[in-house]
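Novice: Below is the structure, and that's it, no one-letter string:
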C-alpha cells in the first residue's frame, strides 16, 4: 500500500526542453542535460544550474534547513563576474533538488538526477533496513535456547541408544539388514526430537500476528508503514501531540474581534449588551476602515479561490481562509482575484516563522505606500507604537494603559481557546523607505520594517476540539501514558486548549519555545517530568523534547501533520503522520 501511495505521490509531469522541443515528461524520465522550466510552487526534481529567468527565488529549507528565500543568478552571469574579478560570493547559480520555487519563472539545466542528486542522497542516507521487533528478538533468543536444549537432549539420547545398541551386538542374531534398520530407528528418534524441539515457527507467528493487526488498523484508517510500530506503540509511555488538526478540527471561524473602541462576537456567543454581533458591527464599518480591512485580509494573504464539490471555496491556510470568509460574508468581498487585481501590490513578504507574521505593501491613490502586517497578536503589539481609531483611522500614540488593555483583551480571547491574530499597518511616503535595511539581494529586509507600527485591531479565531479527544486523553493517562501538547500558539491559547483536552492539570508546567531552547541538558531533565504544554514552539523544539524524553528512558510517540514535523517523527520511537491538519 505504501509503495503504491509513494509512487502516486511522486508521479508528476514537468515541462522540459530536450533536443530543441518543449514537452511534458515524467520526473522519472529526466536526464542530465535537459533544460527544465520552473514556475512558482514547483518542487525542483533534480540538481542543476540556473540558465535564465526573472527574479527567481527558491525555498531550500528542506535541503539546507535555512528558511530564507534564495535568489538565483544565471550561471553565465556568475562566470562573467568571476572572469572580471568581481565578488561572486553572494551569487548563487545552483538549483537544489527538493527546493520549492517561491517566485519568478526561469529555466535550469539538469546536472544530477536520481540518487546522485542532493535530495536523492538524503533519501538514500535515511533508508533503514528491516529490523526485528523487540518481541521478535526475544522470541528468537527463546527459540535458539529451546533449539540448543532439544539438540543436547537428542544427542544424549542418541548416544545412550547407540551404546545400548553396540553393547548388544555380540548376542544379536538378527541379520545385517535388520541391525541396520535398528540403527536407523535410533537416528530417526534423535532427529525427530530435534525437529519437534526447534520452534522455528515462533517468530513467524509473531510476524503474522502483527500483520493481522496492521490489517485491522487499516480498517480504522491507520496505515502502518513499519511493522514494529504496532508492538512499540503498545509500550509507549509518552505522547507528544500537535494541536491544530490533531487535537482540534482545523475548521476555523472568526468568532470575536476588537477594533479601536468597537468589538464584536459571533451571534451564538454574544453574552452581554456591550457585545455586537458580526453583522451589526460590519454595518457600521466606515469605508476607510473597510478598505484597510480588505487590504489586511485579502491582499496580505497567500490563499486563493478554488472549488470543492462544485462550490467556490477559499484554499490555503485555515487561518487565512477564516479571515477571508469574514470579509466575504460581512465586508463585501465579492471576488478575491478581482480585489487583488484592483490594488497595486508592490511587494509581498512571506510568513516569517521567527516573527510569526507576514506582510504586503500596497500603493495608495495618494501616492503613499502602505505596509499591512498580520500575525501573532502579542508579537505585533510589541512592534506597535501607535493605535488607530477604527472609525476615522486617526492614529495616536499607544500609551502603556492602552497597551495593557489590548494585552488583557488578547489574554481574554486566548483563555477562551481562541487563536488571536493581530492587524497592524504603517504608511510610507516612498518605497523602499529611506530608513529600511536591504538584504544581500537588494530587496527590503522585512524585519527592519517591524517597528513604529500602528495597531489596527485583532480577531479571535475558534478551532474547536475534536469530539472524543478529552476521553482519549483520559484513557491514555489511565493507562500510564503521559500526553504533552506541542503547538505554535501563544501560551494562553495553548493552556486553554490543553485544559479543555484534559492535558493540562494543576501543578503542570506550561513553557514557551524560546525559553525551552535556552535550558541546559540538566535543567531539561529536571523540568520534563512536569512539562505538559510547549507553546510558541518550532520543529527543532519538538525534536529536542523527543530526544531528551528518549534519553530519560521514555518510549515516545509523536503526532505530526507536516514536513516540518519530520525531525521529531524520525526521532520518536513511533511517529503518527496525520492526513489532515496544517
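Specialist: Now that the structure is in, tell me what you want to look at. Predicted model only: the values in this text are computed from it and were never measured.

Novice: Only C-alpha atoms from now on, for both contacts and neighbour counts.
Specialist: Fine.

Novice: where's residue 575, which helix or strand?
Specialist: Counting by DSSP states H and E, the element that carries residue 575 is strand 574-577.

Novice: Please disregard the earlier target; I meant residue 156.
Specialist: Taking DSSP H and E as the criterion, residue 156 maps to helix 134-167.

Novice: could you pull out the helices for the stretch 1-150 of the chain?
Specialist: Applying DSSP state H, counting those that start in this stretch to the stretch 1-150 of the chain gives helices spanning 2-10, 61-64, 75-83, 118-125, 134-167.

Novice: of those helices, which approaches residue 18 most closely?
Specialist: Taking Cα to Cα as the criterion, helix 75-83 is the member of the helices of the stretch 1-150 of the chain that comes nearest to residue 18, at 19.2 Å.

Novice: Buried by neighbour count: which residues of the host helix or strand of residue 189 qualify?
Specialist: Assigned by DSSP H and E, residue 189 belongs to helix 176-197. Applying a neighbour-count criterion of 16 or more other Cα atoms under 10 Å, the buried positions in helix 176-197 are 183, 186-187, 190-191, 193-194, 197.

Novice: Same check on stretch 375-383?
Specialist: Of the residues in stretch 375-383, those with enough neighbours to count as buried (16+ other Cα under 10 Å) are 375-378, 380-381, 383.

Novice: with the residues you listed in mind, which one is nearest to residue 402?
Specialist: Residue 402 has its nearest neighbour among the buried residues of stretch 375-383 in residue 381, at 10.9 Å by Cα to Cα.

Novice: Use this one as the comparison:
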C-alpha cells in the first residue's frame, strides 16, 4: 500500500487503487496489519506534562539556584535562622507557582477533544461501528449529519454534503463538498473533495476513503508543530534571569575582593572565607521570588475573576507588556453566527436603493419574499409553545434565521406542520437550489448566481444583479436568492432540468455580526499604543469588510494574502509587515511565521484565537489568548 500525500488531485479510482482497498472496505486481517504498520488514529505528541515534572520545573529559575546556593552556605556557617528563611522562601515560591500551573493544566486539551470516540465504516463488506482510534488508511467511512470526521478522507460519493471547517480554516460558513478533482496546489479551504479530521458534518451524508490518520492528518500535523515549539521566555523572566546572573557575578566579585583585601592585610584565610560567604549570602534577595510570585498570583486571580485562565504565572505580566495583538476574525471579532442582515426585492437591487442595510421594518414586497421562503425551509420546530418567540428551530442556520424573521414580522405559521412536506426538490450541492410547491407555484430558493442564470430578467437587469451579487459576496456576506415558476408551465414530475425562466423575486443577505464590545475594546487598546492586526483564513474582501465595520481605516496596500506571504522570503516580509493591518487567507503555518517575524522586529506579541488552526501561533508568540 502507498500513502497518498495529495489525494485531492487524484481520481477516486486511483486513490482506491493506491490504498489497495475497495468499496467493500478492508478485510479485518488487513486492517489489523495496517494498524501495526501505521499506528493508532491518535496524536502522539512529545509534550506531556505530569505532576512531578511540573513541580520540578518550578525550580528551574536562576534566582532559585542562587537561593539554594545561599542556603548551602548558611548551613556550612551554621546560620540556622537564615537557612530556614531561605528554604521557606524557595518552597513557598515553588508551591505557589506549581498550584497555579497545575490548575491550568487540568483544563480540556482542545486538540484531542475534536476526535470522536466512534466511527462508522465498511469492512469485509459490512457496515459497522468501531473506535475511531482503530481507523487505518484504506478504511471506507460513512459520514452523516452531526458527526465529526474521524480522519482525513477523500470523498467518494456525496449527497448534499456540507462541513464546518472553522477549526482548520477559521471560516464561519459551512463548506459544500463534492468528489471533483482540485489542483495539487490548492490550500486546505479549496480542497472541496477532502473531509478533514475534526471537522463537523452539518448537512447531508457521504462515503469516503481514509487517506491519513493520527499525526499524519492536517489536525495531527498542527498538533505536531505545537508539541515541537519551544515556548518564548516572557519579558519578566528575561529581566529576572538577567538580574539573577548580575547578582551572581557581583557576589563572586565581592567574595574575591574581600578575600584578596583580607590576605593583603595579613588576615587568616578561613575567617576571610567565612566573612566573604556571609556577604555573598546577604547579596541574595531571598524575598524577591516570593514577592514576584505573589504579585503574579494576584494578577492571575484577577484575570480568573474575568473568566480567564492563566496557564503560566508569568503570562499575567506578559499580557500587560504586549506591544502588538494578532487577532483572528471568526468568534473573536465576530459572533461566529450568520444572521439575517436584510431582504432585498429585485427592484431594490437594480435601483439606487440596493445598498441599504440593517433593515428594521420590511415592506409588503419584502414580507412576501419571507412568505415564499417559509414554504421552502427544510427545518423542524421543537416545543411549539403559544409564544412563537420561544419556538426552537432545528435546521441550517440560514433557514432558522429566516423562520425567526417570519415570527418577528407576524408571517403566518398556521398552515405549517412539516416544512419539508412542501419541498419537491431538496437542496443539494450539485443543483445549488431547492424547489417547493405552494399555491400553484414552484418556489425556488438557492445560490443567487444559479437562479440568475435560469431567470427571465433582461440583459440590463442581469448585469446589475450580477455586479451586486459579486460585490456583496466579496464583502463576506452570504446570499440566498428566491424566485418562482407557475406550476402550469412545468410538468407534474418536476426535475432540476425543468427549472428555467424563473421569475427572480429578490435576495436574503446574511452576515456574521461584529461582537458589540469589540469596537470600543479596539479603540481602548490602540489608545495605549498597542498595534492590532487581523490574521484570518477568510477571504480578503471579508476581512476588509469586517475592518470597515469596526470603523477601522484600512487601505489596499495594508492587506496581504497567504499566497503573497508564501511567495516572499523572511527578509522581504520583515520590511513589509510593519505596514500591514490585515493578513487574509492564511494557513496555520502562515500564522506561525507571521508571529515569529513580529518577534524578530522586537514586538511583544499577543495572539487571540479559538480554532485548532490558531494553535501553533498561539504557542509560539509571547502570549496566546
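Specialist: That came through fine. Given the structure is predicted, the values throughout are model-derived calculations rather than measurements.

Novice: ok so, going back, can you list the helices of the stretch 1-150 of the first structure in a markdown table and add mean neighbour count and distance to residue 319 of the first structure?
Specialist: Formatted as a markdown table, the entries for the helices of the stretch 1-150 of the first structure read as follows, by neighbours: other Cα atoms under 10 Å; distance: least, Cα to Cα, whole Å:
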| stretch | mean neighbour count | distance to residue 319 of the first structure |
| --- | --- | --- |
| helix 2-10 | 10 | 26 |
| helix 61-64 | 14 | 23 |
| helix 75-83 | 14 | 40 |
| helix 118-125 | 14 | 31 |
| helix 134-167 | 15 | 43 |
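
Novice: Nearest the middle, which residue of the second structure would you pick?
Specialist: When the second structure is reduced to its mean C-alpha position, the closest residue under Cα atoms, centre = their mean turns out to be residue 611, at 2.0 Å.

Novice: Touching, that one and residue 168? I think so.
Specialist: Yes - counting by Cα atoms under 8 Å, residue 168 is a contact partner of residue 611 of the second structure at 6.7 Å.

Novice: how close does the residue nearest to the centre of the second structure sit to residue 587 of the second structure?
Specialist: Applying Cα to Cα, to the nearest Å, the value for residue 611 of the second structure to residue 587 of the second structure is 12 Å.

Novice: cool, and residue 199 of the second structure?
Specialist: Summarising the geometry, the distance separating residue 199 of the second structure from residue 587 of the second structure, computed by Cα to Cα, is 16 Å.

Novice: what do you get for residue 65 of the second structure?
Specialist: Where residue 587 of the second structure is concerned, residue 65 of the second structure sits at a distance of 42 Å (Cα to Cα).

Novice: Mind checking which of those two has more residues around it?
Specialist: Neighbours were tallied for residue 65 of the second structure and for residue 587 using other Cα atoms under 10 Å; the higher tally belongs to residue 587 (23 against 15).

Novice: Please compute how far whatever helix or strand comes next after the helix holding residue 189 of the first structure lies from its chain's middle.
Specialist: Downstream of helix 176-197 of the first structure, the first helix or strand assigned by DSSP H and E is helix 202-218. Centroid separation between helix 202-218 of the first structure and its chain, computed with Cα atoms, centre = their mean, to the nearest Å, is 30 Å.

Novice: Could you look up the next helix or strand downstream of the helix or strand hosting residue 369 of the second structure?
Specialist: Using DSSP H and E, the element containing residue 369 of the second structure is helix 364-374. Once the chain leaves helix 364-374 of the second structure, the next helix or strand it forms, by DSSP H and E, is strand 380-382.

Novice: with the first structure superposed, average distance for that next one?
Specialist: Once the two structures are superposed, the average separation between strand 380-382 of the second structure and the matching residues of the first structure is 6.1 Å (mean Cα distance after the TM-score superposition for the first structure).

Novice: Would you mark the buried spots in that strand?
Specialist: residue 381.

Novice: likewise stretch 438-456 of the second structure?
Specialist: The neighbour-count criterion (16+ other Cα under 10 Å) identifies 441-449, 451-452, 454-455 as the buried residues of stretch 438-456 of the second structure.

Novice: now stretch 83-99 of the second structure
Specialist: By neighbour count, with 16+ other Cα under 10 Å as the criterion, the buried positions of stretch 83-99 of the second structure are 83, 86-87, 89-90, 92-94, 96-98.

Novice: What residue in the first structure is paired with residue 13 of the second structure?
Specialist: Using TM-score structural alignment as the criterion, residue 13 of the second structure has no counterpart in the first structure.

Novice: For my notes, confirm residue 13 of the second structure occurs in a helix.
Specialist: Yes - secondary structure assignment (DSSP: H, G, I helix; E, B strand; the rest coil) places residue 13 of the second structure inside a helix.

Novice: That one and residue 156 of the second structure, how far apart?
Specialist: Residue 13 of the second structure is 9 Å from residue 156 of the second structure, by Cα to Cα.

Novice: Tell me who's in contact with residue 344 of the second structure.
Specialist: Contact partners of residue 344 of the second structure, counting by Cα atoms under 8 Å, 6 or more residues apart in numbering, are 354, 366, 506-509.

Novice: in the stretch 401-550 of the second structure, which spans are strands?
Specialist: Read by DSSP state E, counting those that start in this stretch, the stretch 401-550 of the second structure holds these strands, from start to end of the chain: 423-425, 433-438, 441-446, 478-486, 503-511, 531-535.

Novice: quick one: which of those is nearest residue 337 of the second structure?
Specialist: Once the strands of the stretch 401-550 of the second structure are compared by Cα to Cα, strand 503-511 is nearest, at 8.0 Å.

Novice: name the helices or strands packed onto that closest one?
Specialist: The elements that strand 503-511 of the second structure packs onto, with contact taken as 3 or more Cα pairs under 8 Å, 6 or more residues apart in numbering; DSSP states H and E, are strand 339-345, helix 346-349, helix 448-453, strand 478-486.

Novice: who wins for proximity to residue 292 of the second structure among those?
Specialist: With Cα to Cα, the closest approach to residue 292 of the second structure among these belongs to strand 339-345: 46.9 Å.

Novice: how far off helix 176-197 does the helix holding residue 156 of the first structure point, in degrees?
Specialist: With axes from the mean of the first three to the mean of the last three Cα atoms, to 10 degrees as the criterion, the two stretches helix 134-167 of the first structure and helix 176-197 enclose an angle of 160 degrees.

Novice: can you give me the offset of helix 134-167 of the first structure from its chain's centre?
Specialist: Averaging C-alpha coordinates over helix 134-167 of the first structure and over its chain gives two centres that are 53 Å apart (Cα atoms, centre = their mean).

Novice: Tell me what angle that helix forms with helix 202-218.
Specialist: On the basis of the same axes, to 10 degrees, helix 134-167 of the first structure is oriented at 150 degrees to helix 202-218.
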